[in-house]
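Enquirer: Generate coordinates for the sequence data below:
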Amino acid sequence: MSSKVAATFYYDIISPFAYFYIKQRQRLESKLDITPVPVLLGGLLRATNNKGPGEVAVKRPHFYQFCVWQAEKLGIPFRFPEHHPFITVAPQRLLLEQQANWEMVEKAFDYIWVEGKDPNLSWSEFCIYLGLAADTPKPESLEIKERLVTNTNQAKLDGAFGVPALIVNQRCFWGVDTIDWTLDYLARPGMFEEASYAYAGKVPNGLL
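Expert: The predicted model follows:
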């Protein structure tokens, strides 16, 4: 019997931080059994009254250049796609339809963030890159459409407000910089019941 804790990883291939996260996921795999679940980041952001950094003009160059620096620090290949942000509905539906395992998920991210491609502009090539037939159609079934929406809604219910988001024991750890926090939590599972954490989670909002 596995002693690993079950975890859910919500992702959208549009996110460079999700790319950085999956390239480091082995740091967690000895302790967690992580299931990758595709969502639509745009839908999740709208549902939580949030905006991605790529949608804020003044933030875009800072965010994008930080990503270049982050990749350099991590020592992983990184290249921006033709344009960003871009629509990920079709590729996210495809990954859901294919019940994509980690190998396929990582290939999808590599197509964006290593090859620097937008799959909407080269769909057949994207499919081949994933190990699928070149004539694989873009998923249009109502079932897949509804399941992707359901995944996105469930991510919100689980406390996610962006990606990458890892859910462990009903706790949401958002962002690539929370890997260390997740490891500390697994070593100290009573963390959130400690007085300082409990208070921080309920600090009154002085602007309301």
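Enquirer: contacts and neighbour counts: CA atoms only from here.
Expert: Fine.
Enquirer: roughly how far out does the helix or strand harbouring I112 sit from the chain middle?
Expert: Taking DSSP states H and E as the criterion, I112 maps to helix 102-113. Offset of helix 102-113 from its chain centre (CA atoms, centre = their mean, to the nearest Å): 12 Å.
Enquirer: quick one: buried residues of the very next helix or strand once past it?
Expert: Sequence order places helix 123-129 as the next helix or strand after helix 102-113, per DSSP H and E. Using 16 or more other CA atoms under 10 Å as the test for burial, helix 123-129 gives 123-127, 129.
Enquirer: Please apply the same query to stretch 84-93.
Expert: Across stretch 84-93, burial judged by 16+ other CA under 10 Å covers 87-93.
Enquirer: about what we covered before: among the buried residues of helix 123-129, list the two that are farthest apart in space.
Expert: Pairwise distances across these peak at 9.8 Å for W123 and Y129 (criterion: CA to CA).
Enquirer: just the buried residues of stretch 84-93 now: which is nearest I179?
Expert: Using CA to CA, the buried residues of stretch 84-93 come closest to I179 at Q92, 23.7 Å.
Enquirer: just wondering, since we're on that closest one, how far is it from D180?
Expert: 28 Å (CA to CA, to the nearest Å).
Enquirer: Equivalent analysis for G52, please.
Expert: Applying CA to CA, the value for G52 to D180 is 23 Å.
Enquirer: Between these two, which is the more surrounded one?
Expert: Using other CA atoms under 10 Å as the criterion, G52 and D180 rank with G52 on top: 16 against 12.
Enquirer: Could I get the contacting residues of that one?
Expert: L45 (CA atoms under 8 Å, 6 or more residues apart in numbering).
Enquirer: Here is the second sequence; please produce its structure so I can put it next to the first one:
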Amino acid sequence: MTNSRTLPSDPALTPDLGVGSDSRRGAHAALEFHHAWSMALQSGEALDERLPVSVLGEMSKCEFFYDFSSPFSYLGATQVERITAGHELVWKPMLLGALFSSIGSPIVPLATWPETKARHALYDAYRWADHWGVRFQWPKKFPQKTVTSLRAALAVEPARIGAVSLGFFEAMWVHDQDLEDDTVVAAVLRARGLDADAILAETKTAVGKQRLFATTEEAGRRGIPGAPAFIVDEQIFWGQDRLHFVQKALEGWRPKLPIDLATPR
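Expert: As a prediction, the model looks like this:
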């Protein structure tokens, strides 16, 4: 029997609503996490080595699901274009809190962890930033409501969404700015030659709200457990520390798994 949640038909309602999703898919995603980690250990792949750009295989597609409120989404965003070079990359902003609500996860998981676990997650973020050679600082205001910035990113043409998204990520995770402030959102847009006033106005329309509603609903429907997440050939890879798996998948890698994690149950 499926335990699902139904969304209101009006996407203009509060963005904190959960998206429709079978809650059991969260368990499937967790199995993928443990299986992937086990494979990495067994194969001897080193997580502390920089990943080479993929040059093998035919052009594939990588779908990148993220929220600006996620530090590991920021770290993944700094590398995803390099890892997917030669392949199609689709940027898909989603509302992480709504996704978490739909799968029964705390809205801010970090806030529910024991202090020791939370501290080491923070250490890992700084270690990965140093490893990738990118700037990073934990913002004074955390968490932040990123609804407007996510809608703004989805309002630009697809060819520019990556650059705009990186701008929003850097505003929060490099420059310690508040994405809840529309002047910050506008500054990021203007710095990239965009009409900030028009885009901000669009984020308040039903159409602007529906775009974010749709990507968030898609994430839940396809079984994504959190952010960042990468989908290649219907394989879900959760976490920026799985980018070596993303690279291999783009080259045709598809390991045999005990269950089909890409198929909703």
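Enquirer: The helix holding I112 of structure 1 vs structure 2, average distance?
Expert: Following the fit onto structure 2, the mean deviation recorded for helix 102-113 of structure 1 is 0.9 Å by mean CA distance after the TM-score superposition for structure 1.
Enquirer: buried stuff in that helix?
Expert: Counting neighbours by 16+ other CA under 10 Å, one finds that the buried residues in helix 102-113 of structure 1 are 104-113.
Enquirer: what does stretch 73-89 of structure 2 give?
Expert: If you call a residue buried by 16+ other CA under 10 Å, then stretch 73-89 of structure 2 has these buried ones: 73-78, 80-81, 83-84, 86-87, 89.
Enquirer: was I right about F72 of structure 2 contacting W238?
Expert: No - here F72 of structure 2 does not reach W238: they are 10.3 Å apart, not a contact under CA atoms under 8 Å.
Enquirer: Pull up the overlap in contacts between the two.
Expert: Contact criterion CA under 8 Å, 6+ apart; residues shared by F72 of structure 2 and W238: 227-228.
Enquirer: can you pull out the strands in the stretch 151-265 of structure 2?
Expert: Here the stretch 151-265 of structure 2 has its strands, by DSSP state E, counting those that start in this stretch, at 229-232, 235-238.
Enquirer: can I get those in a markdown table with mean neighbour count and distance to M39 of structure 2?
Expert: Formatted as a markdown table, these follow (neighbours: other CA atoms under 10 Å; distance: least, CA to CA, whole Å):
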| stretch | mean neighbour count | distance to M39 of structure 2 |
| --- | --- | --- |
| strand 229-232 | 24 | 18 |
| strand 235-238 | 24 | 13 |
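Enquirer: Can you check which of the ones you listed gets nearest to F213 of structure 2?
Expert: Nearest of the strands of the stretch 151-265 of structure 2 to F213 of structure 2, taken as CA to CA: strand 229-232 at 17.2 Å.
Enquirer: that older thread, go through the buried residues of helix 123-129 of structure 1 and name the one nearest V5 of structure 1.
Expert: Y129 (31.5 Å).
Enquirer: Would you check how far apart that closest one and Y21 of structure 1 are?
Expert: 21 Å.
Enquirer: still on that earlier bit, got the buried residues of helix 102-113 of structure 1 as JSON lines, with distance to N153 of structure 1 columns?
Expert: JSON lines is the format used below for those (distance: CA to CA, whole Å):
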{"residue": "M104", "distance to N153 of structure 1": "23"}
{"residue": "V105", "distance to N153 of structure 1": "20"}
{"residue": "E106", "distance to N153 of structure 1": "23"}
{"residue": "K107", "distance to N153 of structure 1": "25"}
{"residue": "A108", "distance to N153 of structure 1": "22"}
{"residue": "F109", "distance to N153 of structure 1": "22"}
{"residue": "D110", "distance to N153 of structure 1": "26"}
{"residue": "Y111", "distance to N153 of structure 1": "26"}
{"residue": "I112", "distance to N153 of structure 1": "25"}
{"residue": "W113", "distance to N153 of structure 1": "26"}
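Enquirer: And for the aligned partner of L99 of structure 2 in structure 1, the neighbour number?
Expert: Per TM-score structural alignment, the equivalent position to L99 of structure 2 in structure 1 is L44. When neighbours are defined as other CA under 10 Å, L44 of structure 1 has 23 of them.
Enquirer: same check, this time on D241 of structure 2
Expert: Look at D241 of structure 2: counted by other CA under 10 Å, it has 17 neighbours.
Enquirer: any idea what I14 of structure 1 aligns with in structure 2?
Expert: In structure 2, I14 of structure 1 lands on S69 (TM-score structural alignment).
Enquirer: residues touching that match, list them.
Expert: 143-146, 172.
Enquirer: Most widely separated two among these?
Expert: With CA to CA as the measure, no two of those lie farther apart than K145 and M172, at 11.2 Å.
Enquirer: any shared contact partners between these two?
Expert: Shared contacts of K145 of structure 2 and M172 (CA under 8 Å, 6+ apart): 69, 179.
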